[in-house]
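[1] Pasting the sequence and the predicted model now:
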Amino acid sequence: MSESSYEAVYGRWQSDTEAFWAEAAADVQWDRQWNNVLDDSRPPFYRWFAGGQLNSCYNALDVHVANGRSDQLALIYDSPVTDTLKKYTYRQLRDEVAKLAGVLQKHGVQKGDRVIIYMPMVPEAVMGMLACARIGAIHSVVFGGFAANELATRINDAKPKLILSASCGIEPKRTIAYKPLLDEAIDLATTKPETCLILQRPQLEAALMAGRDLDWATEMETAVSAPCVSVAATDPLYILYTSGTTGVPKGVVRDNGG
């Protein structure tokens, strides 16, 4: 965007904020139109697009499949550390996400439930976020490789029904085993997740705990694709925790509508 274009956009936003965001919202696929752009009746608790219904996963993936972009690339994973290159079209990514969403539903995750994602930067982490959004679950990404006590703090606060994780993370000079950190965090936490879905990476395989841990690939083999669940624009999409350097980490909630 050129400087002049930016100034024009910024000027429109300044002159009429609600009209500006109403125009932007016209590009979003709504299941039900919102009543008003901004509900500021209870400051500082502002509500954007109140009354509207939508699905964030549909707007990220399905809409592009429906509009003729099925075969365009949606995600490129290029890891120089593992020398891995994977490419997903919108259709391929939509299909993988829908299957993973089905796995989550199979194991009791419903609209409004929380799911912690404790994973390295792999395509499955993106799929996990979108799968949660697809069924109206609230995801919380926790930095992969975080110490057990830090993860436990976030587990206690979010109270996840399920945790998505991987056997390890890989850095240029070392492999970090995630599963022992996850196991210790769950032991420390007062709130225990019912299920952990573990992505086994070839660089290091993790031991799974019977009755709690499930193998990602095995579950995906028999997964039934889940449709999109419509949620309110004001329903939470994700929780992202602050660093906690000045106290207990605080969960910042972002809703689906803005």
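    Happy to help now that I have it.

[2] going forward, measure contacts and count neighbours with C-alpha atoms only.
    Will do.

[3] got the residue ranges for the helices in the stretch 151-258 of the chain?
    Using DSSP state H, counting those that start in this stretch, the helices found in the stretch 151-258 of the chain span residues 179-188, 216-221.

[4] Out of these, which is the most enclosed?
    helix 179-188 (a mean of 18; mean count of other CA atoms under 10 Å).

[5] on contacts alone, who are the packing partners of that helix?
    On a contact count with 3 or more CA pairs under 8 Å, 6 or more residues apart in numbering; DSSP states H and E, helix 179-188 meets helix 148-158.

[6] Got another one to weigh against that:
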Amino acid sequence: CHCVSAFWKDIADEFFWKKPATGPMLQYNFDVTKGSIYVKCMEGAKTNMCYNVLDRHVREGNLGDKVAYYWEGNSPDRHETITYRQLLSQVCRCANVLKQMGVKKGDRVSIYLPMIPELVYTMLACARIGAIHSVVFAGFSSESLCERIMDAQSSVLVTADGVFRGEKLINLKQIADEALQKCRENWFVLDLPPVAAQTPWDAEYDVWWDEAMTDSPEECEPEWLDAEDPLFILYTSGSTGKPKGVLHAVAGYLLYTSLTFKYVFDHHHDDVFWCTADIGWITGHSYITYGPLANGATSVLFEGIPVHPHVGRFWEIIEKYRVSKFYTAPTAIRLLMKYGREPLQKYDLSSLRILGTVGEPINPEAWQWYHEAVGQGRCPVVDTFWQTETGGHVLAPLPAATPLKPGSATFPFFGVEPTILNEHGEELEGEAEGYLVFRRPWPGIMRSVYRNHERFENTYFKKFPGFYVTGDGCRRDKDGYYWITGRIDDMLNVSGHLMSTAEVEAALAQHPSVAEAAAVSRPHTVKGECLYCFVTLKDSREFNRTLEEELKRLGKIMRRILRQIARNDHDLGDLSTLADPKVVEVLFSQRREAAA
């Protein structure tokens, strides 16, 4: 424990502290039988996240003219280059605008924006003045947005009139107005300029971004915060369908995102890093905004989708900006696999040094294609396991240092202590499969569920007192490598045999006709449970009885929703984590009562 504290103290010394810590690096209680669950990092210290990711580079270092972001819009003709000095200027101006609107330390600000620079400006502006930001993915419905606004009790919403996702226009301001009809008291809306449509406007509440920013000063003194003050809330769907407001604190999150970014991606000063996630998810928070900026990195900020205006969009951008580190989801890899290697051959991908995956376990076939076709057989693939709750990577290989096994997240990150438990809470040694849990915290772990600490304790610590319970199943092989087998509630007990949905999905994805697959359970009168599989075929492939029989022999998707569809149960709860909730209606209409 002393060694772990000394390690994190050395990392903390790299950052600016207005006041040093007075307590131990990490204090915690993971055992609900011994009182309330808590985690504290660098108690007594004062700092500011925005100062450490911007001012420290511009005012104290020599990175002011270094590119912080290459912004690439939905179409190739929309792009922008933003230096660290320009980023600091815009953040300070935005911070002053928020202050003029009455936002102060501890207030919540909801952000409903697409992947544009103003999203980063607003997040960091909140961090600068001590406000707590709550980013809502700009594809959620008005009901989902309203639920998050009301739970966070925000006083300002920052949005845009709309965004094109590919060729599809999403009218964000209209959706936001529908949400605010239910929670309009004392509200201000800071709105970005029009994208494509006439913007609904209420002069009593709505404020134009451009007008507010024009005369706003470029200097804004940071608010010095306690190490354990909240930094942001990010909502994630719970198993009950009601979103959880995952709460992260300033100092610990700074240390952890900075360090995981530095080592998992082997960051060097001249790298160009590209994480394709949306900032509406934790991946974008940690590895587009805070982690890269804390390291003074140059990143690509991408507004578009992988196949618009053509299927080589990712490869075109890698060539354009000479991307050296590329981080994406297995879902995107499988999507692009459908189009084969021909689109890649049009572009120069020689700048790539490291590839990464995030969001779900990657099936070996996709891993191999990613490694051979995209990485040209020379780039390590860092398969990272982590959660909204963990703040950063907890299982991940270190490139060129960890021998890789396709589909395995390999080993724990520094200071992280995983173990595997059986249903009775007994620790399993050697080769084993069971519940993945962690013995002790790391600086970046969540601190609570916003306004519901009891739910935090019950969800993550009640089942096995003394451990943080991930909710994921895990297998450890004879070499000590960890393999995530899927959510525990997605394990199937078929005729007494425990089956992992992740392994079933990987088996289905091996078929040459399959682009992607998801497996869920359905009650069975004889077997107890049986498999119900959703399969997306590659272009030009047709589903027929022969293919169905082949897939049966082979035998991070919202499985909670798919399970309900499989059971023909229309009570679905929260659908907000679906980019297009209308797909549920399509699945119900095409639902087949096929035998397992």
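    Great, that's in hand. In this text, all values refer to a predicted model and were calculated from it rather than measured experimentally.

[7] between the helices of the stretch 151-258 of the first structure, which gets nearest to Leu164 of the first structure?
    helix 216-221 (8.9 Å; CA to CA).

[8] Against the second structure, what's the mean shift for that closest one, could you check?
    Its aligned residues in the second structure lie a mean 0.5 Å from helix 216-221 of the first structure after superposition (mean CA distance after the TM-score superposition for the first structure).

[9] residues in the second structure aligned with that helix?
    With TM-score structural alignment applied, helix 216-221 of the first structure matches the range 209-214 in the second structure.

[10] Tell me how many other residues crowd the equivalent of Ala25 of the first structure over in the second structure.
    In the second structure, the residue paired with Ala25 of the first structure is Ala12, using TM-score structural alignment. When neighbours are counted by other CA atoms under 10 Å, Ala12 of the second structure registers 20.

[11] Arg487 of the second structure now?
    19.

[12] Now do the same contact list for it.
    Gly471, Asp472, Gly473 (CA atoms under 8 Å, 6 or more residues apart in numbering).

[13] between these, which has the most around it?
    Gly473 (23 neighbours).

[14] host element of Met520 of the second structure?
    To be clear, residue 520 of the second structure is Val; Met isn't right here. With secondary structure defined by DSSP states H and E, Val520 of the second structure is part of strand 514-524.

[15] tell me, that strand lands on which residues of the first structure?
    Under TM-score structural alignment, there's no match for strand 514-524 of the second structure.

[16] Quick one: map Val252 of the first structure onto the second structure.
    In the second structure, Val252 of the first structure lands on Val246 (TM-score structural alignment).

[17] residue contacts, Ala366 of the second structure?
    By CA under 8 Å, 6+ apart, the residues touching Ala366 of the second structure are Pro330, Ile333, Arg334, Met337.

[18] Revised request: answer the last question for Tyr241 of the first structure.
    Ser140, Val142, Arg154, Pro249, Lys250, Gly251, Val252.

[19] One more pass at 10 Å, please.
    140-143, 154, 157-158, 248-253 (CA atoms under 10 Å, 6 or more residues apart in numbering).

[20] ok, of the residues you listed, which come out buried?
    Those of the contacts of Tyr241 of the first structure that meet the buried threshold are Ser140, Val141, Val142, Arg154, Ala158, Pro249, Gly251, by 16 or more other CA atoms under 10 Å.

[21] quick one: which of these is nearest Leu237 of the first structure?
    Nearest member of these to Leu237 of the first structure, counting by CA to CA, is Ser140, at 9.0 Å.

[22] how close does the closest one get to Arg174 of the first structure?
    Distance, Ser140 of the first structure to Arg174 of the first structure, using CA to CA, to the nearest Å: 26 Å.
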